[in-house]
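S.K.: Sharing a model that was predicted from the sequence below.
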Amino acid sequence: MTKPTPTARVLTTESGAPVADNQNSSTAGVGGPIVLQDQHLLEKLARFNRERIPERVVHARGSGAYGHFEVTDDVTGFTGADFLSAVGKRTELFIRFSTVADNLGGPDAARDPRGFAVKFYTEEGNYDLVGNNTPVFFIKDPLKFPDFIHSQKRDPFTGKQEPDNVWDFWAHAPEATHQVTWLMGDRGIPASYRHMNGYGSHTYRWTNAEGASFFVKYHFKTNQGIRCLSAEQGAELSGTDPNSHQTDLLQSIERGVYPSWTLYVQLMPEAEAADYRFNPFDLTKVWPHKDYPLRRVGRMVLDRNPDNVFAEVEQSAFSPNNFVPGIGPSPDKMLQGRLFAYADAHRYRLGVNHTQLPVNAPRATTANNYGRDGLMATNGYDRHAKNYEPNSYGGPVQSDRPLAAPLAVDGHVGTHAAPAHSKDDDFFQAGELYRLMSEDEKERLIANIAGGLSQVGREDVIEKNLAHFHAADPEYGSRVEAKVRELRED
């Protein structure tokens, strides 16, 4: 028998009983069958069977880190959010980067948008800012989101991602042309999580102390500089080091090279939204900087790695409905859908009490509410506290302080299309993005699009997609069409 050293901790079962032998199962005699009474063996195997939880339907493959946000510029004229209330104020945060479409074991260097989710542990509760490394997205209505993701995921029959599905969906979604141009361009494969920007992507709403409101878009600009991989580099790295981005983030923080981003915002006075030349709540479009210049807010620094990737990264839960006073949602339809979908996904994956997990729980304040019981409920409640409101026993009460000013709405409930603005077509911003590219960038963009589109089996699907690129820019469409024909003739 091996005796523990005086300084060693004794191995125990989950109930705290000491484990006598962790090398040999209990058997009926030497060489006999294992007996059912071996509680330690049964407990280990049962726990092992349950070590994994359902992976995220999207953003399954991810990495995370802790850090802080420091305010560098006064924005109190635009929002009453306490964590933005004073220059020099610091707030602890956790961030999770991710790919979108692939499974948990997918490569980091895939051509895919990257999730960019930040949890600010503020003194008024956790504020989750859930975005991507692109300022736009493929669709503008959440009703299409399950269909979009199904088209990008593994086909239920072949069990693999199919170009026919990917491009067929895009053929029927002309609004995706802008994001497709982003994705297939040079920024479609970041060299690392440190070398990419992050965007809130959606339009949000800030309200100041006087009750005036501004629609806002968030831009996290990397201070490491933008670095990207070519399609060939991404394919090679995916094969040689599928964990490339995880390794880079982990090692950079461990050696004290702390990545940072500068946060800027675009601010639109609420009254200007209705008459803006395109729908400002359309997630497939950006606000031109000449209309709404970037305004610096602060600096985000990542300086600590998680101790346990499963507990802190896999179980981290972000939801865009986690607001704080001074910040609220806009009428952005995709955001409105995600206000429900994100939190519901975590209730499914992690349980109704996932907000009590250390990575998700408030840190600068405490959660006070009447939620009780459910799977994995803790005992972190006041003794004898009531579970209803109002009550006469000193339970928590409402603040009477709205998170944001009321948003005026009118009309009849129904399945309405988005309100029409003068410049609300699906292609002009994709064309503007194309025309901003250098000749080398255009060549790589054309090659990336044609490489996938040329694999599509149906000519009518190819033609529909080509029409989108022609509508964005005649040269753009002609070059994609010529490259597709060339590849299909080979």
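M.R.: Arrived safely.
S.K.: rest of the way, CA atoms for contacts and neighbours
M.R.: Fine.
S.K.: Identify the residue nearest residue 378 in space, chain neighbours excluded?
M.R.: Spatial nearest neighbour of residue 378, excluding adjacent residues (C-alpha to C-alpha, 6 or more residues apart in numbering): residue 356 at 7.8 Å.
S.K.: Show me what the strand or helix carrying residue 434 packs onto, helices and strands only.
M.R.: Using DSSP states H and E, the element containing residue 434 is helix 428-436. Helix 428-436 sits against helix 177-184, helix 459-472, with contacts defined as 3 or more C-alpha pairs under 8 Å, 6 or more residues apart in numbering; DSSP states H and E.
S.K.: can you do 10 Å?
M.R.: For helix 428-436, the packing partners by 3 or more C-alpha pairs under 10 Å, 6 or more residues apart in numbering; DSSP states H and E come out as helix 177-184, helix 439-453, helix 459-472, helix 474-489.
S.K.: ok, and here's another one to check against it:
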Amino acid sequence: MTQEAHVTQGPLTTEAGAPVADNQNSETAGVGGPVLVQDQLLLEKLAHFNRERIPERVVHARGAGAYGTFTVTADVTPYTRAAFLSEVGKETEVFLRFSTVAGNLGAADAVRDPRGFALKFYTEEGNYDLVGNNTPVFFIRDAIKFPDFIHTQKRDPYTGSQEADNVWDFWGLSPESTHQVTWLFGDRGIPASYRHMNGYGSHTYQWNNAAGEVFWVKYHFKTDQGIKNLTQGEANRIAGEDPDSHQRDLRQSIERGEFPSWTVQVQIMPAADAAGYRFNPFDLTKVWPHEDYPPIEIGRLELNRNPQNVFAEVEQSIFSPAHFVPGIGPSPDKMLQGRLFAYGDAHRYRVGINADHLPVNRPHATEARTNSRDGFLYDGRHGGAKNYEPNSFGGPQQTGRALWQATSADGPTGNHPTPVHAEDDDFVQAGTLYRLMPEEEKERLVAGLAGAIAPVSREEIAERAIGNFRKADADFGKRLEAAVQALRG
């Protein structure tokens, strides 16, 4: 039976067979508003996607981690009331998990792939998780497209291999990916180690201060070891000789007492600036140019203690962008909104409903007080205490104060595209990034992209992919087209 015999004709449907009207945009409360729980297609896709593999993570399966400290170096109380950021010199214990995205648990470290940068702060107000990458942007701007995107990066259901046709078909049909793909195939696409790369919160988050004022922020973690990358040739050799290269380097550097560290910076945007900003500040495929909002140093992150058991502390560690503390909250970023559901759902399936009770995941500087009981691997910690609220038996009570400030939402519900601001398009920042590169880096970028596009079997898929880079910069597209043609003979 041929592959074509398995193709299903007709409209895209839900699992229940109902036709899908819009598979590109999540349903929101007005244009630019938060995503609605009533968007059952979004929830169905994300929930199904989270359960497609057992027991390893569907994405970010290959990882390493370490404990350390975050130290505040600047006063940020005018912007946030978060207790762990309340005074200069204050230290908070952290756990940081690095990872690749596409590879499985046994894959090599030295590959061209984004790197996860998932950070857990064990604060006195509960755990705060910041789930980011080593790039400031991402491939897509709406979580409803995430399962489709990852399917193109994983093994094809027919061939069992990653297929260039799938990868470039999706990227070509999703031009918002052009910026991130330019990052991925640039010199920083293969870090030499986890220590020699930056980290980014990537998403936009809300900070709010004691007076209730709101600010939008982006996090940057600048490596103090300096940026160091691998060429494709170096990576190919290392991946074959030592698949565990990044994990080994991190562990051994800490064993030697050479503790890796990062200077922590934030970009801060007053809430009133967001509506009129030239780029949509909540679009994950865009950066805030530094000339608009210069990064401000706020702290230092150091890793200084290795896990004693990789499975217990790295594989069973869980991170969720929904884990906020007072003074920090979400933004209308549609990728972030989807991840607020998807990460917790993935952990409840993969590790279990009581994953938060494990030593690496539970709060270290305070105590979790909930009414959740029972479930797989429940340890009985609550004894006979009542499991409802309010109660008359001294149980925990609500505070009445939200962790973050409310944001306005108006307009009809519907599957709205992400709002477009004055200078928004899918190519402008990719073109800017290309033009900032030295000539030698441009040559390596074009060569890397050409090598990845040349194996595509269908001409229209290759041309559409090249066309996106041509729209970013005419010289970029012209050189890429010539390089692909040369490889194809």
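M.R.: Received it, and whenever you're ready, just let me know what you need. Computed from a predicted model, the values in this text were never measured in an experiment.
S.K.: picking that back up, could you point out which of the helices and strands packed on helix 428-436 of the first structure sits nearest residue 163 of the first structure?
M.R.: helix 439-453 (6.3 Å; C-alpha to C-alpha).
S.K.: Next, the buried residues of the closest one.
M.R.: Neighbour-count burial for helix 439-453 of the first structure, counted by 16 or more other C-alpha atoms under 10 Å, picks out 442, 444-453.
S.K.: Using JSON lines, please lay out these together with distance to residue 59 of the first structure.
M.R.: As requested, the buried residues of helix 439-453 of the first structure are exported to JSON lines (distance: C-alpha to C-alpha, whole Å):
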{"residue": "442", "distance to residue 59 of the first structure": "28"}
{"residue": "444", "distance to residue 59 of the first structure": "26"}
{"residue": "445", "distance to residue 59 of the first structure": "24"}
{"residue": "446", "distance to residue 59 of the first structure": "27"}
{"residue": "447", "distance to residue 59 of the first structure": "26"}
{"residue": "448", "distance to residue 59 of the first structure": "23"}
{"residue": "449", "distance to residue 59 of the first structure": "23"}
{"residue": "450", "distance to residue 59 of the first structure": "26"}
{"residue": "451", "distance to residue 59 of the first structure": "24"}
{"residue": "452", "distance to residue 59 of the first structure": "22"}
{"residue": "453", "distance to residue 59 of the first structure": "24"}
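S.K.: circling back to that earlier point, show the contacting residues for the residue nearest to residue 378 of the first structure.
M.R.: 362, 367, 376-378, 380 (C-alpha atoms under 10 Å, 6 or more residues apart in numbering).
S.K.: secondary structure element for the residue minimising distance to the centre of the first structure?
M.R.: The residue lying closest to the centre of the first structure (C-alpha atoms, centre = their mean) is residue 115, at 3.6 Å. For residue 115 of the first structure, the host element (DSSP H and E) is strand 114-122.
S.K.: Is the residue in the second structure sticking out farthest from the centre in a helix, a strand, or coil?
M.R.: Residue farthest from the centre of the second structure, counting by C-alpha atoms, centre = their mean, is residue 392 at 42.6 Å. Assigned by DSSP: H, G, I helix; E, B strand; the rest coil, the conformation of residue 392 of the second structure is coil.
S.K.: ok now do it, which residues does it touch?
M.R.: Residue 392 of the second structure touches residue 386, counting by C-alpha under 10 Å, 6+ apart.
S.K.: Show me which helix runs longest in the second structure.
M.R.: Assignment by DSSP state H gives helix 334-350 as the longest helix of the second structure.
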